[in-house]
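Q: After the sequence you'll find the predicted model.
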Amino acid sequence: MQALLPPTYYHTHFREMMAFVTGLYGDGLGLDEREFMARFEQLGEPAQCLYIRMVNRKTAIFRMRDLNYPEIGDIAAAMDQLTRHGFVRGLECGDYRACLDSMTKPDLVRLAKVAGLPDMRSNWSKGDMVAYVHDLLSYDNFTEIEDIGASFVPHFRERVGFLLYLYFGKLNDNLIDFTLRDLGILSVKARETHAARFESVDDARAGYFYRQRLSELKAKGIDPNPLAAQIETFPAALSDHSQGLRDRLLYRLGQGFEACKDYGRALDLYGRSQAFDSQERRIRLLYAQGAVDEVKALLDDIMANPAHDEAYIFADDFYSRKFGGRRTGVLTELLRSGRTVVVDDLYRGYPEAGAIQALSAEGWRGYHVENTLWPSLFWRVFHDELSTAPVCNDFDPVPKCLRDGRFHIDYADAVVAKIAAVRDGHIADILTPARPPDQEEERLWGEVIDAFVAHAAPCAIATVLEAFAHNYYGLRDGFPDLLLIRGDEVRFVEVKAEGDQIRRNQLARLNLLKSAGFDVEIVRLSYRIDPQQTYVVVDVETTGGRSIYDRVTEIGAVKVRGGEVIDVWQSLINPKRPIPAFITELTGITHDMVRDAPTFDQVADAFADFMEGAIFVAHNVNFDYGLISAEYRRIGRGFKHPKLCTCASMRKHYPGLSAYGLAPLSREFGIELIGHHRALNDAHAAAGLLALVNEQRALKE
């Protein structure tokens, strides 16, 4: 049952946020923040509630008619107190654009008509209307037409925004996470120890500035000139975090000027940024301008002092192609060197599943692990340290030491001891069931970890885990898609579908794994019709047609390979709810038949095993697939397979028929269908349609 919130829950959340920030930063808070909180405390609770209600909304301009909060009581009295204490103010010239933004399109049309601006059209977008009025109608003339006396603006929004930034570490304009926590929707595990996210409030203020400017630059068509003109007044970056934000802002500004073909300004901005992306763009622009000596010097510097592996790969590759005579890039050569594996055409969109299926013919057991295996293993090895390490707040469960890259420093003894234990082959002795807080648990995940550590070389595992201890966030992406295990062999495979490219971070991770001692490979997929592809033709019976509400009552499944039925699977399922009478009349499935049947969670493993490596086929496939996927979601599991719809495929390959339902098609093509609307019977009939579809697919390949 969902929790009920008290009427002024938002007031409790706001005060909780302020108390948390005060407890972490204390006297380090700036005068503005301390003054705001002191003045806030002087307000009565109704006025505090009204102020919080306003600043939690995106609306910039308010009128009394906008404020309808029964839990506050006397809104007018609360507003009067806010006005007397300076928490709200009347409109000023600087609010003009926001005031226009708050108007509806009909109001803007009326305003333009009264102001004598006849060119505006009612079919314009609101943004175009606002820009038109703002450019042609002065604020003074606007106030003569519109009654702004009853309008007001909440004061101190910037200070509230900064307090939220201190708490969340990102731009945030509300406390919705607190609400979701109290409703039980968002799972939050309280920690005993917390650490300030920022080294100082001044550093946080710099980060807040850069975050705001970056957010502004996201708008399409933004002019970079006004912001670029203020560069000399930008706040100093006092930490790696704020320096990273500053560098990103300079890079975005450089992109803006480059897009406008102002290459001189772009080069200047890229040169001011320490970000690798800026270095790369600067080198490419300089090379295009013929500044060969400067480019060589920059590349030499990167190769001598690379910020990370990707930077070195770029510099070495660029130098080799432009000055060393190599015709193709290292990434292209690497991709071309990969072997080609043929998979069924239906695996388009499911390349990893297709590769696993194809490589299983070589005896490999494949797992799609990508960027989840190593973080999960790292958390299982260092669970004791990570579970007690300070976090920045309870909504951000990743310890601060991981974000800052200090884990190997703050827990140096544990890192040395545990990496040594792993290298000596004792990893099983220190593993726990933990997983990264942002990673969902899957049924096979424990099996994957156990199989991996049982067969992989201990020294190789230790090398990669040690790299994670030093740079957890720097290694958060780019790892190969698949883990393959065959006997005592372990291999990592990067899968590339047609048209895919190798990225530099992927090459860097392949190099890391290879240098650690792992076997790595790149596989390129070629899509064809595979006559030996395995299909599972499925039909479900349910309590109704809505996957959100209704439940499965029966599953019938027929496994087909090479045009032959090789296995079947069937089960009645207890839906744990009444079966409507019209459903019983249609299917013949009664309450008595399912009363002692297993529930879905009791058959989920068996059905998943039956589906392994197969393509999911059904007549009107989205219905059956959607119902089964919903059942797996209810038990916290995923369900993902390539799909084929026999209804849509028959329409494509056999056009012009009078009807494409399962029964009419079965009659048309002489397919036996006895006991229609029982799952296994319908699945057998759909398997007959699959054979017809595959005949046509093979002819048209």
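A: Structure's in. What do you need?
Q: Please count neighbours and contacts with C-alpha atoms only from this point.
A: Will do.
Q: Pull the contacting residues for the residue positioned nearest the centre of the chain.
A: Residue closest to the average C-alpha location in the chain (CA atoms, centre = their mean): Asp438, at 10.3 Å. Neighbour list for Asp438: empty [criterion: CA atoms under 8 Å, 6 or more residues apart in numbering].
Q: pretty sure it is in a strand, no?
A: No - Asp438 sits outside any strand when classified using DSSP: H, G, I helix; E, B strand; the rest coil, being coil.
Q: Please compare the first structure with the one that follows:
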Amino acid sequence: MPFQLFSDLCWNCSKELLGSCSVSPRPAVTLKPRYYLDHFEEMLEFVLTRYPHVIADGHRRFAESFQALNLDARCLYVRLVNRKGNVFLRDYLHYEEINDISSAINELRAADFVRSVHPSDYRDLLRIHTRDTIAKRIRQHVFPPDVKLPRLSSARKAELIDFSMAELPFEEICTSGTVDPFFAQAKTEELGYFLFLYFGRLQSSLNEFALRDLGVMKTLEFKQEFKPRFNSLEIALAAYHYHKILQGLYEASADRIEQFIADAPEWPTNDDMEISTLRGRAINKLGTWLERHNDPRALAIHQLSDQFPSTERTVRLLMKEGRSGEASVLLSRLIENPSCDQELLFAEDFYERKFNKKKVGRLTSLLRESPVVFIDESQRNYPEGAVIRLLAGQGTEAWHTENVIWSQLFGLTFWDLLFSDENVVIHNPFDRISKDLGTGQFYQNHKNAIESKLAEFATPNSVIEQLHETFNSHHGSPNHLVSWSDDLFALTTRLVQLAPHGALAHVLRDLTQQWQARRNGFPDLMIIEKNQVRFSEIKAEGDSLRRNQLAQLERLKRAAFPVEVMRVEWIVDPEQDYVVVDVETTGGNTQWNRVTEIGAVRVRNGEIIEEWSSLINPQRRIPSKIVSLTGITDDMVAEAPVFADIADEFRAFLDGAVFVAHRAKFDYGFIKTEYERIDQEFRCPTLCTVVETRRHFPGLPSYSLANLSNHFRIALNSHHRALCDARATAEILLKINEKRMTQQEK
């Protein structure tokens, strides 16, 4: 029987993503010329009406000032809000529906909605210039002799921006021969706060409104009354504060980090659960940043929080500093009063290993003790599917359900409490889930109704009847829990029929109490054999068992479900074909760079039986440093085929083989991206010779291709040319497979 994959379902379509996701063509929708202004004013009115208690005087003045602008100025301001970046050039602004853009800019200046550009806007200012313009300004400027210029002919725009930020004076860019041609958006704090109140996250545009009007994004038509997101100005401002910190930590400068460290002890605290969670996330993120940069202040920052995972980091850092007594006290406290399942698992396991001298942790022990299945490595790109095929050959049904079947059952069981009940906490038409589910208050808010529904699971047929009614009544409604797939629904009803008595009520109750913490980590496979259901976590070679996965296995076991961990080890078949691939590229990042050469050799039965190679025109210049490395020049690829021209031929050469490469993530990633650029999917079982040589030849000083070739006495005469490197990698593969075959025979 063909296996079923339910972990990648399209939420609002009954087709699986493995196939084509076909939908009926939508009728053409034309947006009004000033649709964006309507959307902005809709958002503003929504917030002003529902959030008067959390709007400060400055926010109210922002709304009043905006409403006092003339039509052109209002339109231009919203156009600027929806554009990328914060700095604008008058010459780039052209909108047919705005009669006089210059006058609109002047009115916005007079009302302080736009302002002159400041040095703090330098990066945004650079971003609106073309790469060539920035390079030209760098050429024109006279730098001190010790400043090393980038290669202006080949450097990416991002590199030129970074160099300009460090070495090129702000004034060199902020001029174009006219008077103050650049301006920046002002009142960004006030605008950001209004958008935050509406969406509950930091957002700079209203794209959802346009997608709604175009029919692309469905909204909650069955819900018209929306509750305010915050009950007080203090809580709203604290939440906004933490969201800005969390965003700021993604790309914070050294100065910004220092400010965060200085301010962290005074960050706002509150009994509100959401604020406590946000504060814990911000502290953990800051502490983790400091750890990554080997900053000893990380411990002091983590100690500001009593939430996991900062508590784990505190224990580990205390042990690292030799303060085992303090670590022991904290571990005992965490074991006695854990904040979540993962914290308890960590504390118990760590205490046993460090203080009771247990050599191996629970995760490793469970994995080592798990049964092993041996499967041909031609299926190594999808171990879950490989096990499903193996079981199918034995007459056993299995599906890759992971988290999705539990989300399906949860959403259908509690649909009315999540979406239809008058107490549902939904804040705007774009929300997909009740807020109390995320804050852990769902069970408390609906305890009697939840227990009543769980009691019905004593009679599975009545539950299935109710699930059918809900599925049919709300089919197609937008949400983040239920997929409207008939196949998945049928499987969900089988789970209800076959689950041990009381097991589903146990699991669902757990989910209602801590949805955010417990919605992930469910075992990969649902298996039905002789009318009994069990769940299996699949781990291939090199995979580790995560803490949340162990927690789910233990919860399911307590609920009376049979559970297991199954290890997959790949069998080496001498008749299996391998295609060893090497690619040369214009650089290391798949987003910006392209392939310049592909070399591939086919291996079977310990021999190279076929070769394929081609230069590829990358349709961009090759940086000089890459030319120095590979010897591949622009002239060499000028007449070469583009990737689209060789895509079918290369795919045919790979057919039926395992894709092998040295640092396979790099080569496979570039090939996959090149196929994506021509709208083709690329999937192939993959083997990395770096990973495998580390496993089978431990202790070597280096696992680079050059060093391994030297160690194994393999010829590498034209290193960094694709076919030469592919041949050398193929020889390394043969050494690896010799080892694997020997171990396999034992």
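A: Done, it's in. These figures come from a predicted structure and were not determined experimentally.
Q: Would you mark the buried spots in the one helix or strand His243 of the second structure maps to?
A: Per DSSP states H and E: His243 of the second structure is located in helix 233-248. Across helix 233-248 of the second structure, burial judged by 16 or more other CA atoms under 10 Å covers Ile235, Ala236, Leu237, Ala238, Ala239, Tyr240, His241, Tyr242, His243, Ile245, Leu246.
Q: Serialize those to TSV and add fields for distance to Leu334 of the second structure.
A: Shown next, in TSV, are the buried residues of helix 233-248 of the second structure (distance: CA to CA, whole Å):
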residue	distance to Leu334 of the second structure
Ile235	28
Ala236	31
Leu237	31
Ala238	27
Ala239	27
Tyr240	30
His241	29
Tyr242	26
His243	27
Ile245	27
Leu246	26
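Q: Pick the one among these closest to Phe143 of the second structure.
A: Nearest to Phe143 of the second structure out of the buried residues of helix 233-248 of the second structure is Ile245 (CA to CA; 36.1 Å).
Q: Which residue is the nearest non-sequential neighbour of that closest one?
A: With CA to CA, 6 or more residues apart in numbering as the criterion, Ile245 of the second structure has its nearest non-adjacent residue at 6.8 Å, and that residue is Ala282.
Q: Report the contact partners of that neighbour.
A: So Ala282 of the second structure contacts Tyr242, Ile245, Leu246 (CA under 8 Å, 6+ apart).
Q: Please convert those residues to a markdown table, extending it with distance to Gly440 of the second structure.
A: A markdown table is the format used below for the contacts of Ala282 of the second structure (distance: CA to CA, whole Å):
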| residue | distance to Gly440 of the second structure |
| --- | --- |
| Tyr242 | 19 |
| Ile245 | 23 |
| Leu246 | 21 |
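Q: Can you show me the strands along the stretch 101-250 of the first structure?
A: For the stretch 101-250 of the first structure, applying DSSP state E, counting those that start in this stretch gives strands covering 151-154.
Q: what do you get for the second structure?
A: Assigned by DSSP state E, the second structure shows strands spanning 4-5, 87-89, 114-115, 182-185, 372-376, 397-400, 525-529, 532-540, 563-571, 578-585, 595-604, 607-615, 658-661, 686-688.
Q: so the first one aligns onto which residues of the first structure?
A: Just to be clear, that refers to strand 4-5 of the second structure. Under TM-score structural alignment, strand 4-5 of the second structure has no counterpart anywhere in the first structure.
Q: by contact count, what packs against that strand?
A: When contacts are defined as 3 or more CA pairs under 8 Å, 6 or more residues apart in numbering; DSSP states H and E, strand 4-5 of the second structure packs onto strand 397-400.
Q: Now do the equivalent of Ile283 of the second structure over in the first structure: how many residues are near it, please.
A: Counting by TM-score structural alignment, Ile283 of the second structure lines up with Leu250 in the first structure. Residues within reach of Leu250 of the first structure, counting by other CA atoms under 10 Å, total 26.
Q: Over to the one 4 residues further on?
A: Other residues near Gly254 of the first structure number 29, with proximity taken as other CA under 10 Å.
Q: Check the burial of the residue lying closest to it once chain neighbours are set aside by counting its neighbours.
A: Nearest non-adjacent residue to Gly254 of the first structure, counting by CA to CA, 6+ apart: Ala266, 4.3 Å away. Using other CA under 10 Å, Ala266 of the first structure is surrounded by 25 other residues.
Q: just the strands of the second structure: most buried one?
A: Ranked by mean neighbour count, the strands of the second structure are led by strand 578-585 with a mean of 28 (mean count of other CA atoms under 10 Å).
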